[in-house]
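**Q** A predicted structure for the sequence below; I have some questions about it.
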Amino acid sequence: MKGQSDEILIIGGESCQQSVAKFFHQDNFFTKIIQWSNMPNTNIARRSPSAVNYNQQILLMGGAEGLSTYYNSVEMLDLNDENPKWDSNLPSMGEKRYAFASALLDGLVYCAGGWNDTGRLSSCEIYNPKERKWSSIRNMNIKRSYHALVSAQGLLYALGGWNDEGNTTNTAEFYDPRNGKWEYIPPMKTCRGGLTAVVLNNEIYAIGGKYLSSVEKCNLDTKAWIDVPSMNEERYGGSACVVDGFIWVFGGQGAKTVEFYDPATNKWQVSTNMDRERRFHCVLSI
């Protein structure tokens, strides 16, 4: 961890829905600094939303209030501003989405699956930030909620979640924007609902899920899944991001800890505690 210095934004969570915090970590030969600071609250409380960082503009999308009010609205925090605040004057998604997943690919924001008052979703849509316009793309092969979505090598990958039968699934599929098709890749070794996922060193890491501390990764060339050492804690509804070659994981149901994975040592290490439990929140490197 020599010389690492970066910031991570943590947004919402089912027990602290409008709260936004910034995490700063620095570790070198002489000192270790961990700092938490508060950021402006979101304009509305959102259970299980999704977020992306587009050129230091944080787009926070969807989510729900309670168990029956679902959102398609979007708000943005522009970190390029000296005094940023959340702006709700953005186009809404075409569909209300809760417990869905999002990712950036080639300057476009992709949103996939989730849940609303019609049930679990397979539908997907994209947002063009330059044109401020949403449009639909082809549905995933199956309906998914509480799943993960990542982008790598010009493709989009959807992993796990709950399917339309209400079961956790180990299926994985990718979307190729060149032909507009979703195709399956080999399934994960473990069914994972409420997982989080990241891409590091040409590999997709599928992390945790309900009652799971286990981790596995898929090589993007061979499409083979192999086990990774388990985290120190089960993480259902945890969130993760990559900073300077390390995977950072925050929270989950019943978990206040923050831990990181070092691929050089192939080990997880607990870094610190959050001030409160957060689950089904959003975590972004900034």
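**A** Looks like it came in fine. Residues are numbered from 1 along each chain as shown.

**Q** From here on, just use CA atoms for contacts and neighbour counts.
**A** OK.

**Q** tally of neighbours for residue 206?
**A** Around residue 206 sit 25 other residues, with neighbours defined as other C-alpha atoms under 10 Å.

**Q** My read is that it contacts residue 213, right?
**A** No. Checked against C-alpha atoms under 8 Å, the pair residue 206 and residue 213 is beyond contact range at 10.7 Å.

**Q** Contact partners for the nearest residue to residue 20 once chain neighbours are set aside?
**A** Take residue 20 and drop its neighbours on the chain: the residue closest to it by C-alpha to C-alpha, 6 or more residues apart in numbering is residue 11, 4.6 Å away. Neighbour list for residue 11: 17-21, 281-283 [criterion: C-alpha atoms under 8 Å, 6 or more residues apart in numbering].

**Q** Repeat that for residue 198.
**A** Applying C-alpha under 8 Å, 6+ apart, the residues contacting residue 198 are 150, 204-206, 240-242, 247.

**Q** Included below, for side-by-side comparison, is a second structure:
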Amino acid sequence: MKRILILFTILIAFFSTETQIFADQNVWTSETNLTKKIDRVNLVTVNGKIYSIGGHDQNKFYDTIDVYDPEIKTWTQKGKLPTVRGTVSAAVYDGKIYITGGEPINKKLDIYDTVTNEWKQGKAFPNDVAGYASQFVNGKLLVIGGFTKYTDSSDMVYEYDPSTNMWTEKARLSNPRRYTTSALVNGKVYVIGGINESKGILSSIEEYDPQTNTWTTKSPMSTPRMGLAAAVLNNEIYVIGGNTATDTISGPGTVEVEKYNPKTDTWSKVTSMPTARGFLSAVSLNNSIYVAGGSNKSIYFSVFEKYTLGDNGMSPSQPEDPGTSQPDNPVGDRVILVVTMTTGLEKEFDLSMKEVNDFIAWYDAKDAGRGASFFAIDKHNNNKGPFSSRKDYMLYDRILTFEVSEYSK
């Protein structure tokens, strides 16, 4: 009996220590500040670098594009926008950055080639727009909500096809919203928060399925916010900062961070960021989230902060956190990966945990605008015939969604 009690005590101490270690690794740290104090800046990633686009302070909007190298922690001016811009939601496709509208309010579509450092113009957006959300899905750009003047919010959604240089109207939002944010997870777009004139600041979230062209209302955030930012880690959406009062110019910012799990439609609290602010921007890169700029009661910030998951995001599962044992974190010996293509075809693979984690890492990287456009999956036991190996090459823009089921041999 004595031996059992001693062993039980040791186990408690071990797991308590492990839990504390993992908790402590989920931390915010300061990176090299932006080159100026601004809000309404926008971040995107291309080939492992972070691009800071435009921005605004109390006196003017900016036309600068700065690039951050996370390896050497330095900012370098890359080029300039065709015109000064702020309050845009840029999106990346095939190494190019697409920027629609923005403040001062306009309808231009500017496309930046990060390799040649050159700009070209696409077909103008159907209306003036700023304060919107945007995502590339299946090779097409969605521009969602926003405003055309400072006293309205839009429920309009348009899709741009780079191959035809044409805009097409899509299904409208359930709630008009401006100063909103969005994220892309498993082929679906999530639009979060914002403000409209009839309901004030919003806590609601809507999910868009591009295959059915439909919007579905999901569980809301705990705190209504506008001018907020979002980034994705391990197929979960981190919603960061924002303003909590209806004064859109000088309202108070918040340090609040919440995490949304699309599979379980649940929210959980995350460690608050160090600096309270709204009208900020965020992006995920290398298992971390980078957050830039913002303002709080007319005070502008150049701060650039990073949130990092402990143990590469593989912290021990907790009963109150339904997200830690979802398909993005396989826990069994083997995994069944089912990939649903945009054509509706399902492909099933019996893989190791490492192979599935490699696939997810590739998908997340490509979702962030970097890496190869395809991923090779070994067919293993499905290797029919006299071949040394057979591989199925998955194209990123052909994947609608995927499901992971763990099992032990």
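**A** Perfect, thanks for sending it. Quick caveat, the model's predicted, so the values are computed rather than measured.

**Q** which of the contacts of residue 11 of the first structure does the second structure keep?
**A** For the contacts of residue 11 of the first structure, the subset whose aligned partners also touch in the second structure (both residues aligned by TM-score structural alignment, their matches' C-alpha atoms under 8 Å) is 18-21.

**Q** Would you report which members of the residues you listed are assigned to strands?
**A** Taking DSSP state E, the ones among those that sit in strands are 20-21.

**Q** Pick the one among the kept ones among the contacts of residue 11 of the first structure closest to residue 57 of the first structure.
**A** The closest of these to residue 57 of the first structure turns out to be residue 20 (C-alpha to C-alpha; 14.5 Å).

**Q** The closest one -> the second structure?
**A** Using TM-score structural alignment, the equivalent of residue 20 of the first structure in the second structure is residue 65.

**Q** ok, so what distance separates its match from residue 94 of the second structure?
**A** Distance of residue 65 of the second structure to residue 94 of the second structure, computed by C-alpha to C-alpha, to the nearest Å: 19 Å.

**Q** of the two, who's got more company?
**A** More neighbours surround residue 65 than the other of residue 65 of the second structure and residue 94, with 19 against 15 (other C-alpha under 10 Å).

**Q** thought residue 247 of the first structure was touching residue 261?
**A** Yes. Counting by C-alpha under 8 Å, residue 247 of the first structure touches residue 261, with 5.0 Å between them.

**Q** Now for the two: what residues contact both?
**A** In contact with both residue 247 of the first structure and residue 261: no residue, using C-alpha under 8 Å, 6+ apart.

**Q** Where do the strands of the stretch 51-200 of the second structure begin and end?
**A** Taking DSSP state E, counting those that start in this stretch, the strands of the stretch 51-200 of the second structure run over residues 62-69, 74-85, 91-93, 96-100, 109-113, 118-122, 133-137, 140-144, 157-161, 166-169, 181-185, 188-192, 195-196, 200-201.

**Q** Turn the ones you listed into TSV, including distance to residue 17 of the second structure.
**A** TSV is the format used below for the strands of the stretch 51-200 of the second structure (distance: least, C-alpha to C-alpha, whole Å):
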stretch	distance to residue 17 of the second structure
strand 62-69	35
strand 74-85	36
strand 91-93	41
strand 96-100	45
strand 109-113	49
strand 118-122	53
strand 133-137	41
strand 140-144	45
strand 157-161	49
strand 166-169	54
strand 181-185	33
strand 188-192	36
strand 195-196	43
strand 200-201	41
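
**Q** Could you point out which of those strands sits nearest residue 264 of the second structure?
**A** Among these, the nearest to residue 264 of the second structure by C-alpha to C-alpha is strand 181-185 (13.0 Å).

**Q** wait, what's in contact with residue 24 of the first structure?
**A** Contacts of residue 24 of the first structure by C-alpha under 8 Å, 6+ apart are 5-8, 33-36.

**Q** pretty sure residue 48 of the first structure contacts residue 15?
**A** No. Using C-alpha under 8 Å, residue 48 of the first structure makes no contact with residue 15, being 10.6 Å away.

**Q** on that earlier part again, can you select the buried ones among the contacts of residue 24 of the first structure for me in ChimeraX?
**A** Provided next is the ChimeraX selection string for whichever of the contacts of residue 24 of the first structure are buried by 16 or more other C-alpha atoms under 10 Å:
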select :7,8
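
**Q** what's the closest of the contacts of residue 24 of the first structure to residue 173 of the first structure?
**A** Among the contacts of residue 24 of the first structure, and counting by C-alpha to C-alpha, the member closest to residue 173 of the first structure is residue 8, at 28.2 Å.

**Q** Helix or strand: which one has the closest one?
**A** Assessed by DSSP states H and E, residue 8 of the first structure sits inside strand 4-11.

**Q** centre of the chain versus that strand, how much separation?
**A** Centre-to-centre, strand 4-11 of the first structure and its host chain are 14 Å apart (C-alpha atoms, centre = their mean, to the nearest Å).

**Q** Measure how it sits relative to strand 57-61, angle-wise.
**A** 30 degrees (axes from the mean of the first three to the mean of the last three C-alpha atoms, to 10 degrees).

**Q** Does the strand or helix carrying residue 400 of the second structure pack against any helices or strands, and if so which?
**A** Using DSSP H and E, residue 400 of the second structure falls within strand 399-407. Counting contacts by 3 or more C-alpha pairs under 8 Å, 6 or more residues apart in numbering; DSSP states H and E, strand 399-407 of the second structure packs against strand 334-341.
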